[in-house]
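Engineer: this one's structure only:
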């Protein structure tokens, strides 16, 4: 059975090979490299560690490395179990279990609801660590970071790295392991020592990545990025790490263990500093290290802010808005957007209202200028961000920060757009597909469509298939719009079209997002019989608007005829998606299932059937106090006791006055595999997932 190369949490599955690369593994929850993590572990602060995991996920990390080993504690296993359970309940990023103790790893794997990544295995010494962990990988179908360390020690030259990777694969075959379960760390060594043995360490690592990717294409590569710069000043490390990551991804790197906040986009690195660190990486001359040390010692710790791109005071507001989005400068973007609109209206000035700039004119005056600002200043900025993302100059966290700037800009701009009430050219159901949290593109589509006379039913992000279908039934739209940023989530589009085809639907489907292309859309439109309603690839939001205009006008049939003709002439290219492989089956010994009181029917409880005394212990008080009540910082800590008292009063009042009516719905349903899908039996028939 072929291993499917992905990891998962209880809530989300993530492909190991991202497009664009790399998969980012957050490194901050690691006591071996983070003082904060170690302090939290020694202080038994589970909530603080969970926050550390959550922050990394919010910053764009696909997975979270968890290492809590310290010499000061002897209860690593027990503490690890508590921590991964708590993280799994509130953070949707898959975990990377990092420990030198195989027993700790196995206990954590059994605790986690999903498929984590193991960090790490190797063949050092007698290979005992590999022998302990390989059966675990086979039993639970887990991937692992495999360090290129063999019986003779760490691989240093590119050929040694490839040879050790091959040896790891060959050894894994004895346990039934597949190439996709190996994520090879080809190792890198610090360039800060100046020792002759490591002068070519940077070049050797990059070439090692290239060789492994070329000769072992079904496996993956990973780097603990910060090792390359160990021993240099913090700012020098940031620049060196950022440049090295760029070159590693170009060499074929799949995953990076890194703190995304400490990476600078390659295109934004000062050219002088980029040349210095690249001379060190590629060992172009004998003084490369001394030049780096001298420059960054003179630059000091405040160099980074001084070298950030700056706006020219002479720029007009439109250019400033554009610059802010590209460079992720959110503060002040609302005022620049308002000023940009005013500049496009002859003789128009701005006024100050509640500390913000505003234009005191009716929307029929400001509408055209606002549209110009959107088309000429804001949208080109996001296009540039997308182009740089595709070229590998930006990693995903930077794209998300630019998207936040764009979201703030559009929210301000919408105040000056004219909307006609009571009339609509047509109806569009719109959403970002399930598993995808990126909604900036979808929000722009909504803005463009609404301001061209359409009614948009925005379902938000991470929208499940069933939610789309319910909204389609409710509003009977003229089309449905599906958005996805990632390769892994774009597969949800295929699921929707497949379901629509089998259900006899003929609703036009508009698909857009960075991860898709016309070939992908043609494939899902044609696979299993041409979808009658049309599946349209919308490269930009304006392509989507043009398609929608044709669908609701007299050109609909003409558009569909042309689309079908183009689809019939389209031929699958050489990069076709390989056929689906059989799903792996667990080798865990079967257990006796519980005997359900009722099957294939939902069981509902409400009111007096639910004991509130059993509900209250499940309340996450930290989330309530911090997220909902705003209890933060020193003041929050000092008033913790007061808030506990308020909560107790509320609980008593809720019980006495029946303010809450809790409800529970659960059930027992038969599930089995059928044609590469999960089939769920229920009273009305079957549902396929």
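Structural biologist: Cool, the structure landed. Since the model is a prediction, treat every value here as computed from it, not as a measurement.

Engineer: contacts and neighbour counts: CA atoms only from here.
Structural biologist: OK.

Engineer: What is the burial count for residue 624?
Structural biologist: Residue 624: 13 surrounding residues under other CA atoms under 10 Å.

Engineer: Revised request: answer the last question for residue 132.
Structural biologist: Taking other CA under 10 Å as the definition, residue 132 ends up with a neighbour count of 15.

Engineer: ok, now which ones touch it?
Structural biologist: By CA atoms under 8 Å, 6 or more residues apart in numbering, the residues touching residue 132 are residue 102.

Engineer: switch the cut-off to 10 Å
Structural biologist: Residues near residue 132 by CA atoms under 10 Å, 6 or more residues apart in numbering: 101-103, 106, 121.

Engineer: what's the closest of those to residue 618?
Structural biologist: For residue 618, the nearest member of these is residue 106. The distance, counting by CA to CA, is 26.9 Å.

Engineer: how deep is the closest one tucked in, by neighbour count?
Structural biologist: 18.

Engineer: same check, this time on the one 4 residues further on
Structural biologist: Residue 110 has 12 neighbouring residues, counting by other CA under 10 Å.

Engineer: Please name every helix or strand in contact with the helix or strand where it lies.
Structural biologist: When elements are assigned from DSSP states H and E, residue 110 belongs to helix 102-111. Contact partners of helix 102-111 among helices and strands, from 3 or more CA pairs under 10 Å, 6 or more residues apart in numbering; DSSP states H and E: helix 76-90, strand 95-98, strand 117-121, helix 128-140.

Engineer: Okay, buried residues for that helix please.
Structural biologist: Of the residues in helix 102-111, those scored as buried under the neighbour-count criterion (16 or more other CA atoms under 10 Å) are 102, 104-106, 108-109.

Engineer: Stretch 130-150 now?
Structural biologist: Residues of stretch 130-150 classed as buried under the neighbour-count rule (16+ other CA under 10 Å) are 130-131, 133-150.

Engineer: structure B:
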């Protein structure tokens, strides 16, 4: 199960693809002068600006601490939470030592927050209260390794404290391991105190040991503590090196000022070694050596004589930068020195491999990888006319396809792009490819490796079932499996036993590239997954008490209707830009400095977003339509039964196997209680976006393909949010105007919407009764045999009006 927290606008996984997750620390009167002055002046706009500025500089979570002598902490915290809830996309960390403050703040927050923190300093009294409230509201908790003896300084004591807290939180209070984020504490190595010289070593070793002993938990650190007492410029370097080491040890999140961390790649080897000496206590007096080094350090002139750069190096740099300008002239000159095929194999392919390595280290973002692939593709096209023959038969070949019933192709196409531009032959069979066709093409084309992709849970199950068919058909190629619904555990335990050749889980295109290289080296092996058992584990608890006496809202009609959305600006205003820029487009900060990342967003990302919106409007690629309806209903155990024209339509939902044992049907009244009302909708952008993205892919415009596809997906989500707002207005459970909550104006609404195929209702077959009721064929939407909607930029949901209805997983 993925470990994540959420705001009103987005969910954020604690275990990032490129760690760590950065927690902004500036909303703290004891750590930020600007925040302290704003808080004391009760200038709440200025307080909010400190939070928003951290988001802009790359903070992915925001720590909110308002405790200050002479202030009413509870009142200040409630104001800050209410203010940030409607304005900050980053989820919040509620930082307080007061259980009363935490207990009143959590209900105000419309997401899954983190509580900072619990410990055993008072013998567990505060831990008891905070764990209970965390369980009640589904929050995660930061756990500090502090006991009645004080702060744990050694690895041994840190691990012992972590074990004790884990046992109480999980086995007594029913939290899950993934709800725990351990702060194993670190102390300054810059004070000269002999007892603190091994502080970094103790912390790093403790992270490794707790990670091994307590699987599922996460880790955080106040990184800047390591350098307390040193000069600011030197602290920045030491903090950055220590953060890198902590991530290598297993750190998931870091409480830092994102603007004061620099990428390791930008730190000279000499500076790194001095930092390593201090962190690992190497040498006679590493503290003084560190101070002397940074007192005397001078910047070196890194300018180079551009005229001395060899043509081969110029080509390498063009591939790394994705620069297509001047390629024809450059390759013409290189053909005077190299055979065309040797240019590809000796210069271009190694450059693309370097691109992959940079991406893997977090030093190159996905859009720039695709720019490099475009430059590679262009280079090969310019060289092909001068080759005596294309030696395709000597290339390692891969057959790839999206499995039957699944129309999603973005992941598969990224695999095609990456493999093709690393010198491999790729046979791309497209989408919705049945097992029989894959077998026939494998026999005809004789690929070395087969790659299968699918986004849906049903697609993952189909992959598992089809493996037996491939075995019976006599296929012997390794099979790579990828897709959002797959996990290493599923592939290892459910898929590997069904097929004799290697079956390998690939999380992304670069994992696919790694697998193909392992095949060539003769080292490719099936995915393995070690299942570890915890000592006791969380036991199911009592069901949550769902309020039964809730007024049933009135609706403007019963049955279904359709509508075309004419005004598009409201949709654009609801696009989750963080999810678009970082998630869909891959513009993650990675190892960029905060300043460089902000510049990237301002200079490249926002102009691209503005351009795509303008082109989409001008060229008519957007045709948003909706089919929606309201139906009398009743709940029966785990089923919700909708009624229309005398006929019942049954929607069965799973129930949580752990506390609070929720099921979506709990939020509706039974027949005995008088019945209820439910809403449904299907929204679509229309087929034009799919036509646009396909044309970009076919023309080798890989970066534009990624940008347009991601834009379409996030705009579809915005359309769903927009129509959910309209339905709440129609039912009278939301207002068009924001509401005053605790003295602050925030947008609030009642109820929730649940998309089929997502955690609370994973059964995609519920699309069928939804289609029977709404008849979205009227707006051009159809279902595949696997209950997936076409066009791709389409989504659906069940609308629940109950005030306690929130997102949850089963």
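Structural biologist: Nice, thanks for sending it over. Just so it is clear, the model here is predicted, and its values are computed rather than measured.

Engineer: Please state their TM-score.
Structural biologist: Counting by TM-score structural alignment, normalised by the length of structure 1, the TM-score of this superposition works out to 0.62. Behind it: 565 aligned residues with a CA RMSD of 6.0 Å.

Engineer: hmm, back to that, ok, the buried residues of helix 102-111 of structure 1 vs residue 669 of structure 1, which is closest?
Structural biologist: Here the nearest of those to residue 669 of structure 1, counting by CA to CA, is residue 109; it sits at 26.0 Å.

Engineer: Tell me the spacing between that closest one and residue 86 of structure 1.
Structural biologist: Computed as CA to CA, to the nearest Å, the residue 109 of structure 1 to residue 86 of structure 1 distance reads 14 Å.

Engineer: Also residue 382 of structure 1?
Structural biologist: Distance from residue 382 of structure 1 to residue 86 of structure 1, by CA to CA: 37 Å.

Engineer: Over to residue 397 of structure 1?
Structural biologist: In terms of CA to CA, residue 397 of structure 1 sits 25 Å off from residue 86 of structure 1.

Engineer: now swap in residue 614 of structure 1 and tell me
Structural biologist: Note on residue 614 of structure 1: its distance to residue 86 of structure 1, by CA to CA, is 19 Å.

Engineer: between those two, which one's more packed in?
Structural biologist: A side-by-side neighbour count of residue 614 of structure 1 and residue 86, using other CA under 10 Å, places residue 86 first with 16 against 8.

Engineer: who's in contact with the nearest residue to that one once chain neighbours are set aside?
Structural biologist: For residue 86 of structure 1, the nearest residue in space outside its immediate sequence neighbours is residue 50; the separation is 7.1 Å by CA to CA, 6 or more residues apart in numbering. Going by CA under 10 Å, 6+ apart, residue 50 of structure 1 touches 29, 83-84, 86-91.

Engineer: Could you tell me which of those count as buried?
Structural biologist: Among those, the ones that count as buried by 16+ other CA under 10 Å are 29, 83-84, 86-88, 91.

Engineer: where's residue 539 of structure 1 relative to residue 532 of structure 1, distance?
Structural biologist: Distance from residue 539 of structure 1 to residue 532 of structure 1, counting by CA to CA: 21 Å.

Engineer: Over to residue 597 of structure 1?
Structural biologist: 44 Å.

Engineer: Compare these two (neighbour count), which wins?
Structural biologist: More crowded of residue 597 of structure 1 and residue 532, by other CA under 10 Å: residue 532, with 17 against 8.

Engineer: Secondary structure element holding that one?
Structural biologist: Using DSSP H and E, residue 532 of structure 1 sits in no helix or strand.

Engineer: measure it to residue 520 of structure 1 for me?
Structural biologist: Shown here: residue 532 of structure 1 relative to residue 520 of structure 1, a distance of 17 Å by CA to CA.

Engineer: and residue 574 of structure 1, how many residues sit next to it?
Structural biologist: Neighbour count for residue 574 of structure 1, taken as other CA under 10 Å: 6.

Engineer: Could you measure from it over to residue 215 of structure 1?
Structural biologist: Taking CA to CA as the measure, residue 574 of structure 1 falls 20 Å from residue 215 of structure 1.

Engineer: quick one: the helices in the stretch 701-810 of structure 2?
Structural biologist: Across the stretch 701-810 of structure 2, reading from the start of the chain, the helices by DSSP state H, counting those that start in this stretch fall at 702-731, 767-774.

Engineer: And the shortest one, how far out from the chain middle?
Structural biologist: Think helix 767-774 of structure 2. Relative to the chain's own centre, helix 767-774 of structure 2 is displaced by 31 Å; criterion: CA atoms, centre = their mean, to the nearest Å.

Engineer: which other helices and strands contact it?
Structural biologist: Using 3+ CA pairs under 10 Å, 6+ apart as the contact criterion, the neighbours of helix 767-774 of structure 2 among helices and strands are strand 559-564, strand 625-636, strand 639-644, strand 647-652, strand 676-684, strand 782-783, strand 794-800.

Engineer: related to what we said a few turns ago, for the helices and strands packed on helix 102-111 of structure 1, which one sits closest to residue 549 of structure 1?
Structural biologist: So among these, helix 76-90 is nearest, using CA to CA, at 42.4 Å.

Engineer: Helix 102-111 and the closest one, what's the angle between them?
Structural biologist: Here helix 76-90 of structure 1 points in a direction 30 degrees away from that of helix 102-111 (axes from the mean of the first three to the mean of the last three CA atoms, to 10 degrees).

Engineer: Tell me how far helix 76-90 of structure 1 lies from the chain's centre.
Structural biologist: For helix 76-90 of structure 1, the distance between its averaged C-alpha position and the chain's averaged C-alpha position is 22 Å (CA atoms, centre = their mean).
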